[in-house]
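In: Structure for the following, please:
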Amino acid sequence: MEDAPVTPLPRIKLGSQGMEVSVQGLGCMAMSAFYGPAKPEADMVALIRRAVAAGVTLLDTSDSYGPHTNEVLIGKALQDGVREKVEVATKFGISFAADGRREVRGDPEYVRAACEGSLRRLGVDCIDLYYQHRVDMSVPIEITIGELKKLIAEGKIKYIGLSEASASTIRRAHSVHPVTAVQLEWSLWSRDVEEDIIPTCRELGIGIVAYSPLGRGFFTRGPKLVDSLSDQDSRKHMPRFQYKNLEKNTQIFENVNAMAVRKGCTPSQLALAWVHHKGSDVCPIPGTTKIENFDNNMGALSLKLTLEEMGELESYANVGNVQGDRYAQMENTWKDSNTPPLSSWKAE
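Out: Just a heads-up that it's a prediction; the model follows:
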């Protein structure tokens, strides 16, 4: 049976090393981890292939999702000729001990072992975009990037990315080898990156990949989202979804929803369109586990916003209006991701 024709989507350049991706990607985390129980594998493979048929080429995963099971899922979705149609992005740096404790590592031995593991689980010869998921604050970033540079030379990865890295860490990394993309949380209610991180990326010619562009589902369902979360869903413990904060944040959703009604779209389409309008170097990667939500997200691509509408949306969710941090514990985010100087490193 012949493959279904792929619908071309606009493509954007990520970074200055030649990587190009669809203007919107697909975040795959929730299919396997963190947002409740893992979803049925066959359904998720079908969803991923639906996205590829719709023209989405950037698939985003990590070895920590599961852990490991999300990469295995992506590997199965890549079979039957799908691999040649997509760019696969995965991440290393977060490992879990037997007792569930999280450890962040960026030492060369770990970087190499993590890459080999991801290649095996994904069933690919080369990872298109390989991110350091979180910055190891005990290892100079130059050491981590140096090992990634070797993996590029060996043909095991094509491009280097960073996630939740500070501006100074980005600069230091970029001086060792060009960074193609920085992944960060960017949405209507997560805009602190605009002060320093976004300008740094643009100064250096680094692409921007926006995760959780729908506020982890808040701009899809508003406060009703919380009522449907399982006990295994990490959002239950996030400050913005706690009762007192959520009560205040509800006004943000109601304002966005009112504009969406005026424009004849859904609030999630409006919130996602806002991210798209922030620049031609930005690729949002909304995640979903439902085909109808995926189709809804694709509708954001045809939505046009004026400068006045952009400003109105931003006024709804300015820093003073948003209640609660992104995470219950903000360690290992870009606000605290500086590493020791290179001169301090002594190889084992």
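
In: From here on, just use CA atoms for contacts and neighbour counts.
Out: OK.

In: So the nearest residue to residue 280 once chain neighbours are set aside, which state does it fall into?
Out: Computed as C-alpha to C-alpha, 6 or more residues apart in numbering, the closest residue to residue 280 that is not its neighbour in sequence is residue 12, at 6.8 Å. Of the three states, residue 12 takes strand under DSSP: H, G, I helix; E, B strand; the rest coil.

In: Quick check: residue 12 touching residue 56?
Out: No. Using C-alpha atoms under 8 Å, residue 12 and residue 56 do not qualify as a contacting pair, with a distance of 11.8 Å.

In: overlap in contacts of those two?
Out: 22-23 (C-alpha atoms under 8 Å, 6 or more residues apart in numbering).

In: Which one of these two is surrounded by more residues?
Out: residue 56 (28 against 17; other C-alpha atoms under 10 Å).

In: wait, doesn't the more buried one sit right on residue 22?
Out: Yes. Counting by C-alpha under 8 Å, a contact exists between residue 56 and residue 22, whose distance comes to 5.6 Å.

In: intersection of neighbour lists for the two?
Out: Shared between the contact lists of residue 56 and residue 22 (criterion: C-alpha under 8 Å, 6+ apart) are residues residue 9.

In: all helices for the stretch 101-250 of the chain, in order.
Out: Listed from the start of the chain, the stretch 101-250 of the chain has helices (DSSP state H, counting those that start in this stretch) covering 108-122, 141-153, 167-176, 197-204, 218-221, 224-227, 243-263.

In: Are there helices or strands packed against the fourth one, and which ones?
Out: Spelled out, it's helix 197-204. Contact here means 3 or more C-alpha pairs under 8 Å, 6 or more residues apart in numbering; DSSP states H and E; on that basis helix 197-204 packs against helix 167-176, strand 207-211.

In: and that helix, how far out from the chain's middle?
Out: Using C-alpha atoms, centre = their mean, to the nearest Å, the mean C-alpha position of helix 197-204 is found 17 Å from that of the whole chain.

In: Select, out of the helices of the stretch 101-250 of the chain, the one closest to residue 34.
Out: helix 224-227 (14.4 Å; C-alpha to C-alpha).

In: Now tell me what touches the closest one from outside.
Out: When contacts are defined by C-alpha under 8 Å, 6+ apart, helix 224-227 is touched by residues 217-218, 236, 241.

In: this one next, for a side-by-side:
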Amino acid sequence: MNQHIILGLWPIAGVTTIGVTRENAIATIHAAIDAGIRQFDTAYSYGLQGEADERLGAVLKDLDGPTRDEIQIIGKVGQRYGEDGARVNDGNPETLVVDAENSLRRIGIRCFDTLMLHCVDEEVPIEASAWALQRLMQRGMAKRVGVCNATPEQRAAFASVVPCSAIQCPLNGLQQEPLSNEIADAKEHDCDAWVYWTLMKGLLAGKIERDHVFAEGDSRPNYPIFQGAARERAHDIVDQLKVIAADTGRSVANLSISWAVSQPGVTAALVGAHRPEQIADFASAGPLPKAVRRQVNELFATSSDSQAE
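Out: Just a heads-up that it's a prediction; the model follows:
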């Protein structure tokens, strides 16, 4: 069982990932379980009609015995779709309760292992959102609760109402700021830190070439890291990661994810996939040997220095 990897189900929802099918999505979750992954991260907003929840639920129906008992489900509420189809943050207590109830129903379970506020709603005091999650926990619909995409100050405000057991934030070698901010704060307060974007939308997987042209509808070109000099620097780093990966018998993706889970305070990495053949590449990721970690740290530190100049 790999406790360092959580399968993130956003790609399986098929909203921004092109070519997702229900058959492949379900096969991907099964492949993750077969590979020893036991934690799955979903959300009310993962799919226009809750596709991630439904597909996870379809897999859970096929499981029984010890394997089913080992599965842990992370749910998130506080984000939904507006009338224009865009995702919006909604931290109103009434909305959080309804969305949690619907998400549980779609999955076919009675209780989340961890239920999280997906995003902070700037129009709603975070204490009010935390109160709603506390009520859901008291009703037996969540074993523990947490908050995603929050500053340390927001996490503290959330924790003033109900214990904050986990956070989610981005982290990869190109974006290390959370290590000294959200992750350090979580570590200080005995809080799990689950990190996403460990492959920076595939860039740190080593399979996107410098001249790659993204398909129409792919959202990745909109991110600054995929533009101009920032992308060139990223490709320079990936070229060096390929050398380290080859020397250590890893893929670049496995190396990048393993670097993330090797960082102090990081509990596990959220990694997405939507085809079963993608699972094997990262299912064995885990903390790096000290010598390899030092080598990758130096590479990323050099990159950070050059970007600061």
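
In: quick revisit: most neighbours out of the contacts of helix 224-227 of structure 1, which is it?
Out: Neighbours were tallied for each of the contacts of helix 224-227 of structure 1 (criterion: other C-alpha under 10 Å), and the maximum of 25 neighbours falls on residue 218.

In: which one in structure 2 is aligned with it?
Out: Following TM-score structural alignment, the counterpart assigned to residue 218 of structure 1 within structure 2 is residue 203.

In: now residue 289 of structure 1
Out: Checking TM-score structural alignment: residue 289 of structure 1 goes with residue 274.

In: Spell out the secondary structure type for that match.
Out: Relying on three-state DSSP, one would call residue 274 of structure 2 coil.

In: What is the burial count for it?
Out: Counted with other C-alpha under 10 Å, the burial measure for residue 274 of structure 2 works out to 27 neighbours.

In: repeat for the one 4 residues further on
Out: Other residues near residue 278 of structure 2 come to 14 when the count uses other C-alpha under 10 Å.

In: residues contacting it?
Out: Counting by C-alpha under 8 Å, 6+ apart, residue 278 of structure 2 makes contact with residue 28.

In: Next: the one 5 residues further on.
Out: For residue 283 of structure 2, the residues meeting the contact criterion (C-alpha under 8 Å, 6+ apart) are 2, 5, 32, 35-37.

In: Nearest residue to the residue nearest to the spatial centre of structure 1 in space, please, no chain neighbours.
Out: When structure 1 is reduced to its mean C-alpha position, the nearest residue by C-alpha atoms, centre = their mean turns out to be residue 211, at 3.3 Å. Of all residues beyond its chain neighbours, the one nearest residue 211 of structure 1 is residue 185 (4.9 Å), with distances taken as C-alpha to C-alpha, 6+ apart.

In: wait, the match of residue 289 of structure 1 sits on residue 7?
Out: No. The pair formed by residue 274 of structure 2 and residue 7 falls short of the contact definition of C-alpha under 8 Å, at 10.1 Å.

In: What's residue 127 of structure 2 aligned with over in structure 1?
Out: Checking TM-score structural alignment: residue 127 of structure 2 goes with residue 142.

In: What's the separation between its match and residue 152 of structure 1?
Out: When distance is defined by C-alpha to C-alpha, to the nearest Å, residue 142 of structure 1 is 15 Å away from residue 152 of structure 1.

In: Break down structure 2 into its strands, ranges please.
Out: Counting by DSSP state E, the segments of structure 2 that form strands are 2-8, 37-41, 72-77, 79-81, 87-89, 114-117, 145-148, 164-170, 192-196, 268-272.

In: In a markdown table, list those along with distance to residue 21 of structure 2.
Out: Rendered in a markdown table, the data for the strands of structure 2 read as follows (distance: least, C-alpha to C-alpha, whole Å):
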| stretch | distance to residue 21 of structure 2 |
| --- | --- |
| strand 2-8 | 16 |
| strand 37-41 | 19 |
| strand 72-77 | 22 |
| strand 79-81 | 21 |
| strand 87-89 | 22 |
| strand 114-117 | 27 |
| strand 145-148 | 28 |
| strand 164-170 | 27 |
| strand 192-196 | 23 |
| strand 268-272 | 15 |
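
In: do you know which of those lies nearest residue 66 of structure 2?
Out: Between residue 66 of structure 2 and those, the shortest separation by C-alpha to C-alpha is 11.3 Å, and it involves strand 37-41.

In: and the closest one, which stretch of structure 1?
Out: Equivalent residues of strand 37-41 of structure 2 are located at 56-60 in structure 1, counting by TM-score structural alignment.

In: buried sites along the matching stretch?
Out: Burial within stretch 56-60 of structure 1, assessed by neighbour count using 16 or more other C-alpha atoms under 10 Å, is assigned to 56-60.

In: can you redo the residues you listed as a markdown table with distance to residue 294 of structure 1?
Out: Listed next are these as a markdown table, based on distance: C-alpha to C-alpha, whole Å:
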| residue | distance to residue 294 of structure 1 |
| --- | --- |
| 56 | 11 |
| 57 | 14 |
| 58 | 14 |
| 59 | 13 |
| 60 | 15 |
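
In: Among the residues you listed, pick out the one closest to residue 262 of structure 1, please.
Out: Taking C-alpha to C-alpha as the measure, residue 56 is the one of these closest to residue 262 of structure 1, at 28.5 Å.

In: how near is that closest one to residue 33 of structure 1?
Out: Residue 56 of structure 1 sits at a distance of 22 Å from residue 33 of structure 1 (criterion: C-alpha to C-alpha).

In: and residue 143 of structure 2, what is it in contact with?
Out: So residue 143 of structure 2 contacts 111-115, 137 (C-alpha under 8 Å, 6+ apart).

In: For those, pick the one with the most neighbours.
Out: Across these, the neighbour count under other C-alpha under 10 Å reaches its highest value at residue 115, namely 29 neighbours.

In: Contacts only, for that one.
Out: Residue 115 of structure 2 sits in contact with 74-77, 133, 142-146, where contact means C-alpha under 8 Å, 6+ apart.

In: same thing but at 7 Å, please
Out: Contacts for residue 115 of structure 2 were tallied using C-alpha atoms under 7 Å, 6 or more residues apart in numbering; they are 74-76, 142, 144-146.

In: which two in the residues you listed are spaced the farthest apart?
Out: 76 and 144 (12.0 Å).

In: if we can go back for a sec, show me which pair in the buried residues of stretch 56-60 of structure 1 is furthest apart.
Out: Every pair in the buried residues of stretch 56-60 of structure 1 was compared (C-alpha to C-alpha); the two farthest apart turn out to be 56 and 60, at 11.1 Å.
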